[in-house]
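[1] sequence-free structure coming up:
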């Protein structure tokens, strides 16, 4: 690999690109959340998990929850120490916007650093990174506070480390890869197929790609075995250790080592309603429909892949072991989504299929050097590819049938309306019930929680005595209960599970205080619950 010294010139360029990208992302994120008033549901959910750690009725670290990976909320928790001064850090998820803006900027710098380390032309490399950052999808997710861009940072770090190792076989790249994989798992579970693909890639490289740095005499099967053993141990041990620690914490605190996977609040439970959706029910158990769906969703991000394949065909290097490595990494995350669609546990949103785009961007410098092509020409072709990809993605995002979440961001869809009602509920609590103890399930009502002035007056799911209070609210001086309709996420709501007829029919121990459209009912507790009303 051509080695380029990181001179002060490059350091300043990295810093400038980081600052400009961060400023643009955060400005757009602030506009979305604080001016337009739209906050991505998953973004504010992660902020809420961080919020419970220090601002709930029972502050403790385990309040972060054990369903979603903890790193995003742990980082956002740092910003939330300033919540008393700037409440919008929680209510408008600005803590998440700050975090994703930093990771989006860091990803662009990683890509530029990789391009320069491989000796590619600096001006075209900078332009490549700018066009990458301005891709409508990536720019939106760098600003909306969701975890996709955070995971992308570690995904890019993984792929760049792997490609550098393939080029010069330096052990430092394996160490970087191992750290990236471990941290990726702490952001999203897609790190699991990524780690499997990275491990298989290293084995393929060691056993089938001739080493440039080991003599033929020493490159025997026994040596390859020892080399593969050591490399895989270094690459995957931090990742495996991180997974095991997460499973152990789930067991130790929640009593179920796979609480994150199969609990009432897990994605597995939440996605049960998919079987009633015509679009997704047709894919359950049907590989043909799944392949068609995954290919369609991925096609909006696939122009760089077509360009890479075209150059491989022209140079007659398509059927090479390193191309198999690239395809394996590329398909690892879509393969997971395919399995989930097959079992009916994925909503198949567009954001689950964009990861092939940053993988291709991270892999590209290796491709150019490996094929020994004219770097300026190849990069110029890929710049055109980035523009075309941006246009395709913008088209997809303008159609709710292709990109429902992204479309809702700019067209005030269902999520926006629910957020406005949640704010109305919080405002009612702040104005009319400022000192009353209110019971609610944070899984469905996190948007209410982060908008209240006194979250310490709310009995929420992470409180240590939540189940006891849920069984008999009056005994613990609970004044009100907030209940969602028993549909979609409301089916999982702990209050609905305990009192399945409460929303529709109420009870002798409560009286309806206020109804917020068809979104929530607020009941006032007027007496004790009969034992017959409780669920086992």
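    Good, I have the coordinates. Worth saying up front: this structure is predicted, and the values here are computed from it rather than measured.
[2] hey, let's count contacts and neighbours off CA atoms from now on
    Will do.
[3] Which stretches in the stretch 301-450 of the chain count as helices?
    Per DSSP state H, counting those that start in this stretch, the stretch 301-450 of the chain carries helices over the ranges 303-314, 321-343, 356-371, 375-397, 404-411, 414-432, 442-449.
[4] ditto for the stretch 101-250 of the chain
    Per DSSP H, counting those that start in this stretch, the stretch 101-250 of the chain carries helices over the ranges 122-133, 136-143, 148-168, 171-185, 191-208, 221-254.
[5] And these: which comes nearest residue 426?
    Across the helices of the stretch 101-250 of the chain, residue 426 has its closest neighbour in helix 136-143 (25.1 Å, Cα to Cα).
[6] Now do the closest one against helix 356-371, angle only.
    Our comparison of helix 136-143 with helix 356-371, counting by axes from the mean of the first three to the mean of the last three Cα atoms, to 10 degrees, yields an angle of 110 degrees.
[7] ok and helix 136-143 relative to helix 148-168, angle-wise?
    Using the same axes, to 10 degrees: helix 136-143 against helix 148-168 is 110 degrees.
[8] Off-centre distance for helix 136-143?
    Its chain's C-alpha centre and that of helix 136-143 lie 13 Å apart, by Cα atoms, centre = their mean, to the nearest Å.
[9] Tell me how many other residues surround residue 338.
    22 (other Cα atoms under 10 Å).
[10] what about versus this one:
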């Protein structure tokens, strides 16, 4: 996917660009998914496929998704659930097609799920032990979630509020200062991460929240993209359909879990609701307000939420031994031992897998995923009539790789080609000579863009000045570059794009100054 490859290109620029520096990561995405790739990308000069095909991103997402499976297994083990119920719950998560896909595509969802499940696990430990160590580590998990995805702000807010309310309730609504202290413990790492990342962005770019104010951010992309306007009701219906595709069991598990919450006093349910369900609520509201794209991956948290709800229908058999038990910690109250509701919940989440697998072939509900059908099951793609358009999606960035090979064959010196990263990230990532490019993260980018000939630039890569291309820095400086070279360059070659939703490219040779 484009975002995954863009992160790879940003991380490569930190180490191997003509102006290597840590701020080359950029401030549109939060930094952790790209930063964790740096040790792997140190070897990209020896193994160019690490960047050309985004393999470093795939390694990152695979490790984080394995960590998410580990944390879910730990949550189940902490409740004392063993045997076939535990194995089925872990398998229902690990073998879900959406989890497999996002463990293998370099996107940020894997890391986000890892940190969310880590936070759930530690907050559950704190709930039963009142152990401040668990509370502090949960705060670190929330900070990691924020450094992975911006919507973790909602997670952190709801998690901090849940800790405050639980702590206040334990004290019989007395000693609010003590409850506030618990909230500060869990919220402090997140606050530090937020302040440091926003502060660094403001100091280096002038934008504290570049994702929302930059020409490369989400708001600018939405404005430049051809996203149809829908009503709030239509947005709500679409979001619910997305959730149903991922886990049809969730609408059935929610009322059952609520009944069990009241009947068994399973108050620990407040934790997965605060941490995981809050993301879903935010995404539903954001899409209904036209603030996000209709992407299935934005609702991926529905998968662990359904499994956690099914888990809580099973009676707890034990609690983990705390490092340090607090004043309000202790074994849980005796609960009814019936397992029938829990078994029903496990069967529901397992039965959802075939439905989700089929839903991923739908071009409307799974716009970013249905093309995989042409790879995994080409016969099914033919029967569904999606083979042709799926192949166009699969060919995404093949044109950019050919352009990179052409430029590499020219043996150009450093700083010979100027392009913006709006679409150009796929070219820089595919090149074996990233130093030949002048990109926006370079400190002298604006200076060179204003006078390409005077700075020994040989080529300018241009895309049409429309849609997202209208935010391209080359088009902002030279609005007619794609059409006629803006009187500073002559057309060298044109490359129609083979990939779906990707622009054609024109390579212009810069005319020397007289």
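    Thanks, I have it. On a predicted model such as this, the values are computed, not experimentally measured, just so you know.
[11] Overlay the chains and give the TM-score.
    Aligned and superposed, the two chains score 0.86 in TM-score terms (TM-score structural alignment, normalised by the length of structure 2); 474 aligned residues with a Cα RMSD of 2.4 Å.
[12] And the most centrally placed residue in structure 2, how close does it get to residue 53 of structure 2?
    Computing the C-alpha centroid of structure 2 and ranking residues by Cα atoms, centre = their mean puts residue 108 first, at 2.9 Å. According to Cα to Cα, to the nearest Å, residue 108 of structure 2 and residue 53 of structure 2 sit 17 Å apart.
[13] what's the answer for residue 173 of structure 2, then?
    For residue 173 of structure 2 relative to residue 53 of structure 2 (Cα to Cα), the value is 56 Å.
[14] More neighbours: which of the two?
    Taking other Cα under 10 Å, residue 173 of structure 2 and residue 53 do not tie; residue 53 has more neighbours (18 against 12).
[15] Residue in structure 1 paired with that one?
    When structure 1 is aligned by TM-score structural alignment, residue 53 of structure 2 is paired with residue 92.
[16] was I right about its match contacting residue 46?
    No - proximity of residue 92 of structure 1 to residue 46 does not meet the contact threshold set by Cα atoms under 8 Å, at 11.9 Å.
[17] Just say which of the helices of the stretch 301-450 of structure 1 is most tucked in.
    Sort the helices of the stretch 301-450 of structure 1 by mean neighbour count, taking mean count of other Cα atoms under 10 Å, and helix 442-449 sits at the top with a mean of 23.
[18] Show me what residue 203 of structure 1 lines up with in structure 2.
    Match for residue 203 of structure 1 (TM-score structural alignment): residue 164.
[19] mind listing what that match touches?
    Residue 164 of structure 2 makes contacts with 179-180, 182-183, as judged by Cα atoms under 8 Å, 6 or more residues apart in numbering.
[20] What is the nearest of those to residue 157 of structure 2?
    Taking Cα to Cα as the measure, residue 157 of structure 2 lies nearest residue 183 of the contacts of residue 164 of structure 2, at 10.0 Å.
[21] Surely residue 481 of structure 1 is in a helix?
    No - applying DSSP: H, G, I helix; E, B strand; the rest coil, one finds residue 481 of structure 1 to be strand, outside a helix.
[22] ok, how many other residues are close to it?
    Per other Cα under 10 Å, the neighbour tally for residue 481 of structure 1 reads 23.
[23] Who's the closest spatial neighbour of it, skipping the chain neighbours?
    Using Cα to Cα, 6 or more residues apart in numbering and skipping the chain neighbours, the partner closest in space to residue 481 of structure 1 is residue 439 (4.7 Å).
[24] roughly how far apart are the one you found and residue 452 of structure 1?
    Relative to residue 452 of structure 1, and taking Cα to Cα, residue 439 of structure 1 is found at 13 Å.
[25] Identify the residues contacting residue 38 of structure 2.
    Residue 38 of structure 2 touches 11-12, 15, counting by Cα under 8 Å, 6+ apart.
[26] Alignment lookup: it to structure 1.
    Mapped onto structure 1 by TM-score structural alignment, residue 38 of structure 2 lines up with residue 77.
[27] Validate this expectation: its match resides in a helix.
    Yes - counting by three-state DSSP, residue 77 of structure 1 falls inside a helix.
[28] any idea how far it lies from residue 508 of structure 1?
    Separation of residue 77 of structure 1 from residue 508 of structure 1 (Cα to Cα): 41 Å.
[29] Likewise for residue 181 of structure 1?
    Residue 181 of structure 1 sits 54 Å away from residue 508 of structure 1, going by Cα to Cα.
[30] now do residue 53 of structure 1
    35 Å.
[31] that older thread, may I see the contacts of residue 38 of structure 2 arranged in a markdown table, with distance to residue 461 of structure 2 as well?
    Converted to a markdown table, the contacts of residue 38 of structure 2 look like this (distance: Cα to Cα, whole Å):
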| residue | distance to residue 461 of structure 2 |
| --- | --- |
| 11 | 21 |
| 12 | 20 |
| 15 | 23 |
